[in-house]
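Colleague: generate a structure from the sequence data that follows.
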Amino acid sequence: MSDKITLAYPAPYVYPLFEGVWAHWQQLLTSARFPHALLLAAPPGSGRRALISQLAKVRLCGHQNDSACGHCHHCQLFAAGNHPDIHWLAPEKPGKQIGIDAVRKVQRQALETSQLGGARFIVIECVERLGEAAANALLKSLEEPPSGCYFVLLTDSLDSLLATIISRCSVWKAPQAEAETAKVWIEQALQRSVPDHAVSLYRGAPLAARDFVASGGLDHHHSVVEGFSTYVRERTGLFDTIEVLVAHYPASLNWLSHFLLDVLKWRQGVGQTIVHRHHHQRVAEVANVLTTQQVHSLLRALHQLQRQLQIHTGLNTELVVSQWLLSIGE
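Modeller: Next comes the predicted model:
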């Protein structure tokens, strides 16, 4: 089983990042011009799932306004987490594809009469993970959407989607969160001060940054940077470095991507713009060891490695990471 369809959905909420988007959607809702197919491009941890849940709650409310009444039968069912006319499709595991069978199932649900006599709402998360057959099947539904049925597609990036799917949707992108605004929000949420790099590592995803800090991610990130930079400088501690990278995968590889980009900036004389200002000594040390060409090669190999691990979830992460580390300096 490579995908799942569920009636469960996240708690509805509009986070500050999406307040402008939500205001536009409310106007469309009240003018009866809301599209039957909507595509939202936003990174995980941005609050995108809560936003779509809020949209579903309002769209399914029996009063059909720009906000949910909270009292009708639709709203009560939604609050209980078992509204029968919302279907949320997502890969079963990160990196897994969404198959044709799951798409056909939601297509059948889209054609069925609403169980409560209202709208039907279908959310497909990580739409970039649709297999070719599944994407083509979905395209047919987007071209001729059933009456009263609304499709909402979520993706990290538009780059990996079929142009034909994009063209059939009303496309919205998450605005870029201002670093200082995001930092203030995170500090208020956690009731503690937060270093700048915690926000910079997760630009556009303040919820991910909040969870990163709350879960002890600052210490984990520090151990990854220290272990990697020591290995690059001294070519010692290979197994310790592998262990820490695997222990904190997949975040560890994203952190290293930021770190190596900072190494490039340092070599180009723009060190004042780096994310890892708190680790500037480590950035400088690695920049003195590796050439610009070597850093570019490492980054390309790292991004390829990340794609391989995401697509082929059966790969041995420890082996793949060790091969990448051993290639440093070649």
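
Colleague: please count neighbours and contacts with C-alpha atoms only from this point.
Modeller: Noted.

Colleague: pull the contacting residues for Ile124.
Modeller: Trp88, Leu89, Ala90, Phe151, Val152, Leu153, Leu154 (CA atoms under 8 Å, 6 or more residues apart in numbering).

Colleague: what packs against the helix or strand in which the fourth one is found?
Modeller: So the one you mean is Phe151. Using DSSP states H and E, the element containing Phe151 is strand 149-155. Packing partners of strand 149-155 (3 or more CA pairs under 8 Å, 6 or more residues apart in numbering; DSSP states H and E): strand 37-41, strand 120-124.

Colleague: now do the residue positioned nearest the centre of the chain against Ala50, distance only.
Modeller: Per CA atoms, centre = their mean, the C-alpha nearest to the average position across the chain is that of Pro44, at 2.2 Å. Separation of Pro44 from Ala50 (CA to CA, to the nearest Å) stands at 11 Å.

Colleague: how about the helices in the stretch 201-330 of the chain?
Modeller: Taking DSSP state H, counting those that start in this stretch as the criterion, the stretch 201-330 of the chain carries its helices at 206-214, 217-234, 238-247, 251-267, 280-289, 292-311, 317-326.

Colleague: tabulate those helices (JSON lines), appending mean neighbour count.
Modeller: Below are the helices of the stretch 201-330 of the chain laid out as JSON lines (neighbours: other CA atoms under 10 Å):
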{"stretch": "helix 206-214", "mean neighbour count": "21"}
{"stretch": "helix 217-234", "mean neighbour count": "18"}
{"stretch": "helix 238-247", "mean neighbour count": "18"}
{"stretch": "helix 251-267", "mean neighbour count": "20"}
{"stretch": "helix 280-289", "mean neighbour count": "18"}
{"stretch": "helix 292-311", "mean neighbour count": "16"}
{"stretch": "helix 317-326", "mean neighbour count": "15"}
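
Colleague: now the second one, please; I'll put the structures next to each other:
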Amino acid sequence: MVELYPWQHTQWAQLANRTQHPHAYLFHGPQGIGKHVLAQRLGQLLLCSNPQQHQPCGQCKSCLLLSAGSHPDFYAVQPEEADKAIRVDQIRALVDFVGTTAQLGGRKLVLLDPAEAMNTQAANALLKSLEEPSGDTVLLLVTHQLSSLLPTIRSRCVKQACRVPSPSEAVRWLQAQLPEVSKEDLAQLLSLARGFPLQAFRLHEQGAVQWQNLMLEELDKLRQGQQWPSAVADAWQAIPLLLIFDWFYQWTLLLVRQQITRSPCQTPNPLLRDYLYELTAQTECTQVLAFQDWLLQQRHAVQNRANLNRTLLLEALLVQWSDLISAG
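Modeller: Okay, here's the model as predicted:
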């Protein structure tokens, strides 16, 4: 059985104590707070044939099959490849599953994560099952971006906003998972993850602190004319595009705040603090805001899994950034 995170217990009690459950839930909230675990735990409870005190028993045939990954009445849908869309063929297979009879005689359960990965065809194909699921079927959808889903998807589900851990809860959990990591690096990880502990843990596994430091070093060379955008783009090939655009957006927010307050930005990364301080006099606030608009447009294209040329997109980003910091 999956274990809940410490900040989820109160919300779990509210969910588990319900006497009736809707045919579709939509768990939503920022990435990195444990939405999938909460949905998965609810799925275990709904499939369990002998729940104990509103918890899955872990011992019945249904629980054992689910733990083994061979439950005939459970169906999971996710992108077949990282950063790819959930295709309409996958949803059609889900619809076929929903139309079958439960083999164990109880509920059927579908877990779809992340829901925003469905392309338009796939989302439209799901509508019928969301509106009129066959038999005792419960669909659990998980999304990091509620606004990205079709209104017709959102309206057919009971929305479940997932609790964001407090800063102290996030720090305690991350310290317990990474006892070997210094407090300074933990603070950097949480800053990179905007305070979301699971995202911070994943970033640590990927080496994100080193990634961001590499980006800052290359950008400083670019600022001083020691590097070309094409060479910088090559140096960043291992870094996920969404992370790059997210970090640039965070940096521009800090830069605007610094320009307005005329005081150094508050960040646990000394490299970033020094770099942004150097840029304050080299940039204009209105130009930074215009660059943010461009960033958001490009990030939206990346997020929607548009067929983009990574190298050309990074070079365009770096040229835009160079123009920004030289225009002031």
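
Colleague: what's the TM-score here?
Modeller: Taking TM-score structural alignment, normalised by the length of the second structure as the basis, the two superposed chains have a TM-score of 0.88; 316 aligned residues with a CA RMSD of 2.3 Å.

Colleague: quick one: closest of the helices of the stretch 201-330 of the first structure to Asp3 of the first structure.
Modeller: helix 292-311 (14.1 Å; CA to CA).

Colleague: list the helices and strands that closest one packs on?
Modeller: Going by 3+ CA pairs under 8 Å, 6+ apart, helix 292-311 of the first structure lies up against helix 251-267, helix 317-326.

Colleague: redo the ones you listed as TSV? Include distance to Leu130 of the first structure.
Modeller: TSV is the format used below for these (distance: least, CA to CA, whole Å):
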stretch	distance to Leu130 of the first structure
helix 251-267	23
helix 317-326	24
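
Colleague: among those, which comes closest to Asp66 of the first structure?
Modeller: helix 251-267 (37.7 Å).

Colleague: quick one: that closest one to chain centroid distance?
Modeller: 19 Å (CA atoms, centre = their mean, to the nearest Å).

Colleague: so what touches it?
Modeller: With contact meaning CA under 8 Å, 6+ apart, helix 251-267 of the first structure is reached by 201, 221, 224-225, 245-246, 271, 273-276, 283-284, 286-287, 292, 295-296, 299, 302-303, 306.

Colleague: check stretch 27-38 of the second structure too.
Modeller: 2-5, 8, 12, 39, 113, 140-146, 159-165, 193, 196-200.

Colleague: out of the helices and strands packed on strand 149-155 of the first structure, deepest packed?
Modeller: The highest average neighbour count among those, using mean count of other CA atoms under 10 Å, belongs to strand 120-124 at a mean of 24.

Colleague: that one vs the second structure, average distance?
Modeller: Compared with the second structure after fitting, strand 120-124 of the first structure deviates on average by 0.9 Å (mean CA distance after the TM-score superposition for the first structure).

Colleague: okay, that strand sits on what stretch of the second structure?
Modeller: Aligning strand 120-124 of the first structure against the second structure (TM-score structural alignment) gives residues 108-112.

Colleague: same thing with stretch 142-161 of the first structure?
Modeller: Aligned by TM-score structural alignment, stretch 142-161 of the first structure falls on residues 130-149 of the second structure.

Colleague: off-centre distance for the matching stretch?
Modeller: So, by CA atoms, centre = their mean, the centroid of stretch 130-149 of the second structure is 18 Å from its chain's centroid.

Colleague: cool, stretch 23-30 of the first structure as well?
Modeller: The answer for stretch 23-30 of the first structure is 24 Å, by CA atoms, centre = their mean.

Colleague: what residues sit buried inside it?
Modeller: For stretch 23-30 of the first structure, burial by neighbour count (16 or more other CA atoms under 10 Å) applies to Trp25, Gln26, Leu29.

Colleague: the first one pairs with which position in the second structure?
Modeller: To tie it back to what came earlier, the one meant is Trp25 of the first structure. Aligning on TM-score structural alignment places Trp25 of the first structure opposite Leu15 in the second structure.

Colleague: which element is that match on?
Modeller: Counting by DSSP H and E, Leu15 of the second structure is part of helix 9-16.

Colleague: relative to the first structure, what is the average displacement of that helix?
Modeller: Helix 9-16 of the second structure sits 1.7 Å off on average (mean CA distance after the TM-score superposition for the first structure).

Colleague: now that Arg156 of the second structure has come up, it's in contact with Glu131, right?
Modeller: Yes. In this structure, Arg156 of the second structure is within contact of Glu131 by CA atoms under 8 Å, at 6.2 Å.

Colleague: sounds good, over and out.
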